[in-house]
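1. Okay, sequence plus prediction incoming.
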Amino acid sequence: MKRNVLLCFLCLLSWIAVAQNAIPDTSWIKANYTKTEQYITMRDGVKLFTAIYTPKDDSQTYPIIMQRTPYSVRPYGEENYRRTLGPNVLLMREKYIFVYQDARGRYKSEGNFREMTPAIANKKSNKDVDESSDTYDTVEWLLKNTRNNGKVGQWGISFPGYYSSAGLPDAHPAMAAVSPQAPMSDEFIGDDCYHNGAFFLMDNFGFYSGFDGPKSQDGTSYQGHFNAEYDDAYKYFLELGPLKKTNAAPYFADPNCIWRQTTAHPVYDEFWQSRNIKKHLKNIKPAVLVVGGWFDAEDLYGALKTYAAIEKQTPGNNNRLVMGPWTHGGWAAPAWKGFAQYQFGEDVNKYYQEEIETKFFNYYLKGKGTFDQPEVTVFETGSNQWKHYDVWPPVNSRPETYYLGPNGKITVARLTSDVGSTSYESDPANPVPYTSTTSGHRNNEYMAEDQRFASKRPDVLSFQTDSLTEDLTLTGEIVAELDGIYDRLRCGFHRESDRRVACRVNNACR
């Protein structure tokens, strides 16, 4: 009898262990959290729809972690629960008050939506509202109406990452920890819409066709402007013709849609400059954790430049940067062991979620444990190592200039003569593709793809260095400057005696 009881007890312990290690789902959240829905009134009277998940254990108070989003807080209805809460499963188990809010003008929230709402530095009345003021007003309401410990955090990826950045200027005193992840920062210079001024055609066309069409009467969904399906995006857009054809039926016929706004501003004018949140990242008080991915085709620029803007404009800040071998938002996946043809030798998400993200929020919002993470943490592909630095780029890096020379050569020595030229003919009817893959969607692996396939074309110039005599590690931006006299590539790199990875500047320039 004793043996049977012991066996049953051990089986029970095993079942409990399995249950505790299982990935939580809707039923787990229902058992541990209570969901309420609320319209929170902003200073100008506009009401924003907010879903609040509060731990059922009322023996203590909890900090708040919020996300503001244009992508819906669904599922709607207090009886309908999300499958996950917060940035990762570990934090969900930690128990926080998780808050999700439909951004102004989106889904069930009132007001008018604006693509990356221009920030107002000097607000003169309650009618001067932006994402900073909406964040502040939301925090103020939550502090008064939830069972909280007086600490608030915010996070988001991509567009919600922008809302996290936009909540930093003039942040509420209770806002203690903010993590902008792959945040949109300047949609013309480097994020999403235009990449260094080049229109991100396929992504913008697909995204905006369904993002801001007519809203349903109950505010729970949007009707897309149109539905375009194709297996060969290169062929589809080539046959579509001039971009202006998309500004009429059956495409973006609504003159007020965001697509029409973005295509109407093909230069870096006031429309884009006013939406640059980076210049407002001054005097930032909360602890900040900026996260980005080396293989992010959408907002790699945003992560690096958001961190740099805070560093430059907020002396003495508490600001950290994490860059890993991720695509857009890949760090939120359950696991991440490889991408494209690369294998990283470990689950990089396990390290990030356990050692960085969870500890960041636990320390600054709960006062739990420690958070002694270095200023900059980057995963170095090739060596498959997490590297830590006090600044970015590292102090032991230096710029190196490569000059384009005759016979397709790249040299580190400045040419002694200005004489010489190389030319090609470009045919708009036969543009250079960005990838060797034929697809109806973006080839997400193109950020890691060997681009030398394009060098076989007669309308592409290729330049290559001689064989390198020692290995190099790239640590900074690659900038191409075409000044008509000396065309050059600038690379940041550094040498390390304990480990070196080859860098070859041999991709086609186009």
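-> That came through fine.
2. From now on I want contacts and neighbour counts done on CA atoms only, so please keep to that.
-> Fine.
3. List the contacts of the closest residue in space to Glu229 that isn't next to it in sequence.
-> Of all residues not flanking Glu229 in the chain, Gly440 sits nearest, at 7.6 Å (C-alpha to C-alpha, 6 or more residues apart in numbering). Gly440 makes contacts with 229-233, as judged by C-alpha atoms under 8 Å, 6 or more residues apart in numbering.
4. Can you select the buried ones from the residues you listed in PyMOL?
-> Taking 16 or more other C-alpha atoms under 10 Å as the burial criterion, the selection of buried members of those in PyMOL is written as:
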select buried, resi 233
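5. that older thread, could you verify that the residue nearest to Glu229 is part of a helix?
-> No. Assessed by DSSP: H, G, I helix; E, B strand; the rest coil, Gly440 does not belong to a helix; its assignment is coil.
6. Does Leu91 touch Lys359 like I think?
-> No. Applying C-alpha atoms under 8 Å as the test, Leu91 and Lys359 come out as separate, 9.1 Å apart.
7. between these two, which one's more packed in?
-> With neighbours defined as other C-alpha atoms under 10 Å, Leu91 and Lys359 compare such that Lys359 has more, 23 against 20.
8. Residues contacting the helix or strand where the more buried one lies, please?
-> In this structure, Lys359 sits in helix 358-361 according to DSSP states H and E. Residues outside helix 358-361 that contact it (C-alpha under 8 Å, 6+ apart): 88, 90-91, 153, 177, 289, 368-371.
9. run the last query once more with 10 Å
-> Residues external to helix 358-361 that are found in contact with it (C-alpha atoms under 10 Å, 6 or more residues apart in numbering): 63, 65, 87-92, 94, 152-155, 176-179, 287-289, 352-354, 365-373.
10. So which of the residues you listed belong to helices?
-> Secondary structure assignment (DSSP state H) places 89-92, 94 from the contacts of helix 358-361 within helices.
11. Would you mind checking these for buried ones?
-> The buried subset of the ones in helices among the contacts of helix 358-361 (16+ other C-alpha under 10 Å) comprises 89-92.
12. any chance of these in TSV, plus distance to Met42?
-> As requested, these are arranged in TSV below (distance: C-alpha to C-alpha, whole Å):
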residue	distance to Met42
Val89	31
Leu90	32
Leu91	29
Met92	28
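13. just curious, which of those residues is nearest to Ser164?
-> Of all those, the one sitting nearest Ser164 is Leu91; the distance, using C-alpha to C-alpha, is 17.9 Å.
14. From Ala333, how far off is the closest residue to the closest one other than its chain neighbours?
-> Among residues not flanking Leu91 along the chain, Thr358 sits closest, at 6.0 Å (C-alpha to C-alpha, 6+ apart). From Thr358 across to Ala333, the span is 14 Å (C-alpha to C-alpha, to the nearest Å).
15. Compare those two and say which is more crowded by neighbours.
-> A count of neighbours by other C-alpha under 10 Å puts Thr358 above the other of Thr358 and Ala333, at 19 against 12.
16. okay, pairing it with this:
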Amino acid sequence: MRLVSLFALAVAAAPVAALPARQAAPAAPAQAEGSPFVMEEAMIPMRDGVKLHTVILRPRDQKGPLPILFGRTPYGASARAPQNVPANWAALARDGYIFVSQDMRGRFQSEGGPFTLSTEIKTGKNAVDESTDAYDSVDWLVKNVKPNNGKVGMWGVSYPGFTAAVALARPHPALKAVSPQAAWTDYWKNDDLHRWGAMRLTYASDWVNSLQADKTNAGIDLYDRYDTYEWFLKAGSPADIEEKYFKGRVPRYREMIEHPDYDEFWKKQVWSDTLKRTTVPTLNVAGYWDQEDPWGSWQIFYKQRENDPDKLSLMVAGPWNHGSWRSPGNALGRIPFGVDSGTQFMEQVEAPFFAYWLHGKGTKPDFALKSFQSGSWQWKTYAQWPLANAARRSLFLHADGSVSFQARAAGEGCREYISDPANPVPFRPRPMSATYATPDWRWWETEDQRFVEYRPDVLSYVSAPLDGDLTVTGAITASLMAATSGTDSDFVVKLIDVFPEDYEKPPTTLGAYAKGLSGYQLPIAMEVRRGRYLQSFEKATPLVPNQVTDWSIPLRDHDHVFKKGHRIMVQVQSSWFPMIDRNPQTFVPNIYKARPGDYQKATQKVCAGSAIMLPVVGS
């Protein structure tokens, strides 16, 4: 299951009888024996009359006014007070807060619906959207949940992170601090539903399904086998899946099919475009290996910083997958690094942020970015971002399969491979479990890439062992000089840190080497670019067969040290299945409605001049 609300992360959910439809004021306190909290429930009225189910947890030993820490979720607000202070609340609870969680409209016990996943900021006198629901809820909480000190903070991870962030579009005067964690801004460009216009097929099929098929997290059962790679390969195009399985019961999935290009349907949902002067202190949080929402929180930070004279927008990032900063956070998948970076974030960054703005305690946070740097496994504090001292250096891909900072030699040509949509490159090892089903999905972005290195449709380029540490801090981009024999194509680029072959002592137990770190190929940055959108996101156009074109591929912000003795690898491929839907490699007006005959093999070429642009610090 996708990351749920902060309440549900800490409290086991239990069925609750439906609340009276007209209830508005808090219900009588729920005296859960042994719990450090007293629980109340309320149905909070919105401006259009819809009432939203809300759970209020007061500290049992509360002696005076406290600030409210508020989260909104589509995953179900828990209706049971926790028996102990949850570990990921502990640092906050020491300062004292009234914790509030709310079911979004159309979900669980809240009224309204159906749930649309819309992120549009609407205009007009009677318009309602997620920002107005946040405003109305904050207004009600300050007036009705007594005693409070008149200050409200909002927080959340994933969808609750978005609901915290979107409150900034119409901030209530009592909203004094917000922490959007793994939030998003643009459904089409990146994060949950697409990667630069390429559909996130498995995620759309599983996540959107769980949110729209019914009012709870139950979705339509799709899979008749464990290996979802095989299931999606046999299922056909996204339109085939809609016709065979969803049949209109998952509206956002159908909307994705009907709106393949970056049209007004998607543009009007870029809620962050409405942000103006930054007036609410904001602690944005992202994981460098977030398998769901690695991009959006950075974009909120960048947008806020455009008009932030008081430097209220802050950024925190680390070697985390989706939400793992709310755990000890001392390993990157299979790679232990021995520092509880998540605990340190909660105790040393998050709690002081809210304490200053909601309690008036401590000192004002003063940084642009706090980054737990991978490779060195140390916290770094940057007063500005991007860094002024990061030098852009081109790491060139050579025709002999090497990479180096030396420019191409005269006469260098191309390397090529055959891309076959009937045998696409898997995005993680097979057999492949469904989204959320097993822990390996949560860490797929850290998967050892040796599982595809010698496929004939994957080009690998590797450097000599580094003679010193190489620190890469900032935005990484790829520029492929590439061609295809087809009229449409995808190219996927992966920047990889290759551990030395003698990184660990040779194992002696059966199968241990395959699970070890010697020779491990750790992805640092990975992304896909779809050829039909090279000229324009708004209008798809076919590629000219066999014409070498510059494919610019953004690889996002990172902060990593390639250690001495490690090697740098770059892999290039043309499918990433079924995380990304298959490109038929024949241009069709709507790629999601491609028919079986449209899927054709293509010869792919990666040519001289291809490079990865690295922001290098200190060398």
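-> Received it, and whenever you're ready, just let me know what you need. These numbers come from a predicted model, not from an experiment.
17. Please say which position in structure 2 the residue nearest to Leu91 of structure 1 maps to.
-> With TM-score structural alignment as the criterion, the equivalent of Thr358 of structure 1 in structure 2 is Ala351.
18. Show me how to select, in ChimeraX, the buried members of the contacts of helix 358-361 of structure 1.
-> Applying 16+ other C-alpha under 10 Å to the contacts of helix 358-361 of structure 1 leaves a buried subset, and the ChimeraX line that selects it is:
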select :63,65,87,88,89,90,91,92,152,153,154,155,176,177,178,179,287,288,289,352,353,365,366,371
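19. what does stretch 112-119 of structure 2 contact?
-> 48-52, 74, 104-107, 129-131, 159, 162-163, 166, 184-187, 208, 211-215, 250-252, 266, 268-272.
20. May I see the buried residues of that stretch?
-> For stretch 112-119 of structure 2, burial by neighbour count (16+ other C-alpha under 10 Å) applies to 115, 119.
21. Check stretch 5-18 of structure 1 too.
-> By neighbour count, and taking 16+ other C-alpha under 10 Å as the criterion, stretch 5-18 of structure 1 has no buried residues at all.
22. Same question for stretch 368-378 of structure 2.
-> Burial within stretch 368-378 of structure 2, assessed by neighbour count using 16+ other C-alpha under 10 Å, is assigned to 368-377.
23. before we move on, what about stretch 254-266 of structure 2?
-> Buried residues in stretch 254-266 of structure 2, counted by 16+ other C-alpha under 10 Å: 254, 256-257, 260-262, 266.
24. Endpoints of stretch 20-27 of structure 1, how far apart?
-> Per C-alpha to C-alpha, the first residue of stretch 20-27 of structure 1 is 13 Å away from its last.
25. So what does Lys303 of structure 2 match up with in structure 1?
-> With TM-score structural alignment defining the correspondence, Lys303 of structure 2 maps onto Ala309 in structure 1.
26. Thr61 of structure 1 against Leu365, yeah?
-> No. Proximity of Thr61 of structure 1 to Leu365 does not meet the contact threshold set by C-alpha atoms under 10 Å, at 11.5 Å.
27. Now do the shared contacts for those two.
-> Here Thr61 of structure 1 and Leu365 share the contacting residues 96, 149-150, scored by C-alpha under 10 Å, 6+ apart.
28. Just confirm Tyr75 of structure 2 is within a helix.
-> No. Secondary structure of Tyr75 of structure 2 (three-state DSSP): coil, not part of a helix.
29. list the contacts for Ser341 of structure 2?
-> Per C-alpha under 10 Å, 6+ apart, neighbours of Ser341 of structure 2: 318-320, 324-331, 347-348, 372, 377-379.
30. Please tabulate the buried residues of stretch 368-378 of structure 2 in TSV, including the columns secondary structure.
-> TSV is the format used below for the buried residues of stretch 368-378 of structure 2 (three-state DSSP):
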residue	secondary structure
Ala368	coil
Leu369	strand
Lys370	strand
Ser371	strand
Phe372	strand
Gln373	strand
Ser374	strand
Gly375	coil
Ser376	coil
Trp377	coil
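31. what's around the closest residue to Asp136 of structure 2 other than its chain neighbours, how many residues?
-> Beyond its immediate neighbours in the sequence, the residue positioned closest to Asp136 of structure 2 (C-alpha to C-alpha, 6+ apart) is Met46, lying 5.9 Å away. When neighbours are defined as other C-alpha under 10 Å, Met46 of structure 2 has 18 of them.
32. Met46 of structure 2 -> structure 1?
-> Pairing criterion TM-score structural alignment: the partner of Met46 of structure 2 within structure 1 is identified as Met42.
33. ok, its match to Gln343 of structure 1 distance?
-> Distance, Met42 of structure 1 to Gln343 of structure 1, using C-alpha to C-alpha: 48 Å.
34. Show me where the stretch 151-300 of structure 1 has its helices.
-> Taking DSSP state H, counting those that start in this stretch, the helices of the stretch 151-300 of structure 1 run over residues 159-166, 201-211, 233-240, 258-263, 270-273, 300-313.
35. Just say which of those helices is most tucked in.
-> For the helices of the stretch 151-300 of structure 1, the stretch with the most neighbours on average is helix 159-166, a mean of 27; neighbours defined as mean count of other C-alpha atoms under 10 Å.
36. how far off helix 300-313 does that one point, in degrees?
-> Angle, helix 159-166 of structure 1 to helix 300-313, by axes from the mean of the first three to the mean of the last three C-alpha atoms, to 10 degrees: 10 degrees.
37. Check which helices and strands helix 159-166 of structure 1 is in contact with.
-> Contacting helix 159-166 of structure 1 under the criterion 3 or more C-alpha pairs under 10 Å, 6 or more residues apart in numbering; DSSP states H and E are the following elements: strand 62-69, helix 131-145, strand 148-157, strand 175-181, strand 287-293, helix 300-313.
38. Is it possible to get JSON lines of the ones you listed that adds distance to Leu404 of structure 1?
-> Output for these, formatted as JSON lines (distance: least, C-alpha to C-alpha, whole Å):
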{"stretch": "strand 62-69", "distance to Leu404 of structure 1": "45"}
{"stretch": "helix 131-145", "distance to Leu404 of structure 1": "45"}
{"stretch": "strand 148-157", "distance to Leu404 of structure 1": "38"}
{"stretch": "strand 175-181", "distance to Leu404 of structure 1": "36"}
{"stretch": "strand 287-293", "distance to Leu404 of structure 1": "30"}
{"stretch": "helix 300-313", "distance to Leu404 of structure 1": "26"}
